[in-house]
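# no sequence on this one, just coordinates:
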């Protein structure tokens, strides 16, 4: 039994070293090097080439090295009968929360505007905002959303969240289901998207949703680029219904040089780096699942194929 790492971002050696450091006895291969494909029982993947997983006749588990698994479901040529696992990591959630909190405070104090003004040598003070001035709404109250909600409450923000089912988080108002989405949006002045990308959530950040937000609302998307209809976002920024947006994720990454987001004054971008899986934090749960796979025990953090997360 062995592990193969399949990813296209140049980080295979990093993950190989991390796995071998903790479990030197476990065979770990890069899919790019010659390796015994019949021995592979676990594929550790991140945005793998579609169809690549069919090369392993004895594969028993597809292990995602991050929290999001949408790219696996987008691979129609994968072994669909195999279990899929994902990473559930407190460090990952805390990193995401810190990023979003930083973005919100930057928005409150107009730091992005001042940075642009500096490049243009414009001295123009603006009235700043305070924590009490905005209600933050979080789309998605899973592991990441729950940590963010609790952190925002500690700072003194008024926080509400929307998810498929009601959540019980101290001082966080919970909305659930399609019937409560409009009510949630109506009172959300800073909207943070932390939804998984599924058939039901693809394109959810669109004109119909933006229209339901209060005029002047601000959007933060740190989930997946597939949640946003790009043209709709630009339209609602240009007509002043949205005051701005901070985006960490995009339909195509890296973002093409000719994409209009690059030149838009009301869009602040980061290169899909709000929260990145830390190998030292994640490797133990990957290896625990590999052990369970060997012993025939139930796996940790198995993805629901019906829900897509």
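On my side now, so go ahead. All figures in this text were calculated on a predicted structure; none of them were measured in a lab.
# can we go C-alpha only for contacts and neighbour counts from here?
Will do.
# mind listing what residue 29 touches?
By C-alpha atoms under 8 Å, 6 or more residues apart in numbering, the contact set of residue 29 is 2, 3, 4, 5, 16, 35.
# Any quick PyMOL command for the buried ones out of these?
Here is the PyMOL command that selects only those of the contacts of residue 29 that count as buried (16 or more other C-alpha atoms under 10 Å):
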select buried, resi 2+3+4+5+16
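# Inside helices: which ones of the contacts of residue 29?
residue 16 (DSSP state H).
# Included below, for side-by-side comparison, is a second structure:
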């Protein structure tokens, strides 16, 4: 029986994804039809791009078996009351995870080594001060999902003392792991670099507020490749202005693209990157999607299913 797959994102994405999806589906030997427009009563699976799709009422698809999210974040769809079929988020070690590891590792090393002072040195100052070794630079990662665990392992391999915090208890070799609200501030205490990789839920909004910032080491650095609302922007700016924090490198924001007049653009202690830390790569993401569709067709459990109660 033919499996009908609706690609629900914009036409620009379709032109990029179509050849990769067809190659991945063919490789799985799936009998399928794939397109951006088909009768709603014939759709079996929806490949969904949050913010790119016009679909709001999933109850209009009576044959729908699952929705396969193109991104790791699901906050824009998970609470949709019409979505009663399984929802799978994108977990792609080859693409998304590797991209996040490279961004987090690169910017951690940038701040650890003090690279900015060497790259921009208009006065040609010979400031012969070596940075500490990684073992002397404690790093805390907030959020130990697939992305957070991978980043923790990468930084630990480089010699950084890594502490992680998550809602559920995790165990990662060489990493100090805390969990639950009672241990949150223990994970922050004395951190010189903090990385935010939590999912966005009502419970995680403004996780990094003035109180949390106060637990970090003086002059700490904040890296946020997770979600913009994880940070209290006002508290962050106040801490940067006072010197409590020395820098913030931000990849995600409450409003995207970041408005031209936003204080982050002009602040000399803020680096803005345009939501590039962990982009979905069409080739590897298509393989993840095709594998999940094959699993659904053959009666196997889908991978990377979202916990609706937890919100991720």
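Great, that's in hand. Keep in mind the model is a prediction, meaning the values are calculated, not measured.
# sorry, back to before: which of the contacts of residue 29 of structure 1 sits closest to residue 166 of structure 1?
Of all these, residue 166 of structure 1 sits closest to residue 5, with 37.1 Å by C-alpha to C-alpha.
# residue in structure 2 matching that closest one?
By TM-score structural alignment, residue 5 of structure 1 lines up with residue 7 in structure 2.
# wait, its match sits on residue 36?
Yes - between residue 7 of structure 2 and residue 36 a contact is recorded at 5.0 Å, counting by C-alpha atoms under 8 Å.
# intersection of neighbour lists for the two?
Taking C-alpha under 8 Å, 6+ apart as the criterion, residue 7 of structure 2 and residue 36 both touch residue 14.
# gap between the match of residue 5 of structure 1 and residue 297 of structure 2?
For residue 7 of structure 2, the distance to residue 297 of structure 2 equals 18 Å [C-alpha to C-alpha, to the nearest Å].
# just to revisit the earlier point, compare the contacts of residue 29 of structure 1 with structure 2 and list the overlap.
Here is what carries over to structure 2 from the contacts of residue 29 of structure 1, by both residues aligned by TM-score structural alignment, their matches' C-alpha atoms under 8 Å: 3, 4, 5, 35.
# Which of those fall in strands?
Mapping these onto strands (DSSP state E) picks out 3, 4, 5.
# Check whether the first one really touches residue 37, as I assumed.
Think residue 3 of structure 1. No - between residue 3 of structure 1 and residue 37 no contact is recorded; they are 9.7 Å apart, counting by C-alpha under 8 Å.
# how about the counterpart of residue 302 of structure 2 in structure 1, what does it touch?
In structure 1, the residue paired with residue 302 of structure 2 is residue 299, using TM-score structural alignment. Contact analysis of residue 299 of structure 1 by C-alpha under 8 Å, 6+ apart lists 85, 289, 292, 293.
# Just give the closest residue to the second one, not the sequence neighbours.
What that stands for is residue 289 of structure 1. Leaving out its chain neighbours, the residue that sits closest to residue 289 of structure 1 by C-alpha to C-alpha, 6 or more residues apart in numbering is residue 299, at 5.6 Å.
# And for the first one?
Among residues not flanking residue 85 of structure 1 along the chain, residue 302 sits closest, at 4.4 Å (C-alpha to C-alpha, 6+ apart).
# Same question for the last one.
The shortest distance from residue 293 of structure 1 to any residue that is not its chain neighbour, by C-alpha to C-alpha, 6+ apart, is 7.1 Å, and that residue is residue 299.
# Confirm the one you found sits in a helix?
No - Residue 299 of structure 1 is assigned coil when assessed by DSSP: H, G, I helix; E, B strand; the rest coil, not a helix.
# Please tell me how far it sits from residue 23 of structure 1.
18 Å.
# and residue 127 of structure 2, how many neighbours does it have?
Residue 127 of structure 2 has 8 neighbours, counted by other C-alpha atoms under 10 Å.
# What of residue 125 of structure 2?
9.
# next one: residue 119 of structure 1
Here the number of neighbours of residue 119 of structure 1 (other C-alpha under 10 Å) works out to 8.
# Same question for residue 13 of structure 1.
12.
# got the contact list for the spatially closest residue to it that is not a sequence neighbour?
Nearest residue to residue 13 of structure 1 in three dimensions, chain neighbours excluded: residue 30, at 7.9 Å (C-alpha to C-alpha, 6+ apart). By C-alpha under 8 Å, 6+ apart, the contact set of residue 30 of structure 1 is 4, 5, 6, 12, 13, 16.
# I'd say the second one and residue 35 touch.
No - the pair residue 5 of structure 1 and residue 35 does not pass the contact test of C-alpha under 8 Å, sitting 11.2 Å apart.
# how about the alignment partner in structure 1 of residue 154 of structure 2, what does it touch?
Aligned by TM-score structural alignment, residue 154 of structure 2 pairs with residue 151 of structure 1. Contacts for residue 151 of structure 1 (C-alpha under 8 Å, 6+ apart) come out as residue 97.
# Name the helix or strand for residue 151 of structure 1, please.
Taking DSSP states H and E as the criterion, residue 151 of structure 1 maps to helix 143-155.
# Tell me which residues of that helix come out buried.
Within helix 143-155 of structure 1, the residues that count as buried by 16+ other C-alpha under 10 Å are 143, 144, 145, 146, 147, 148, 149, 150, 151, 152, 153.
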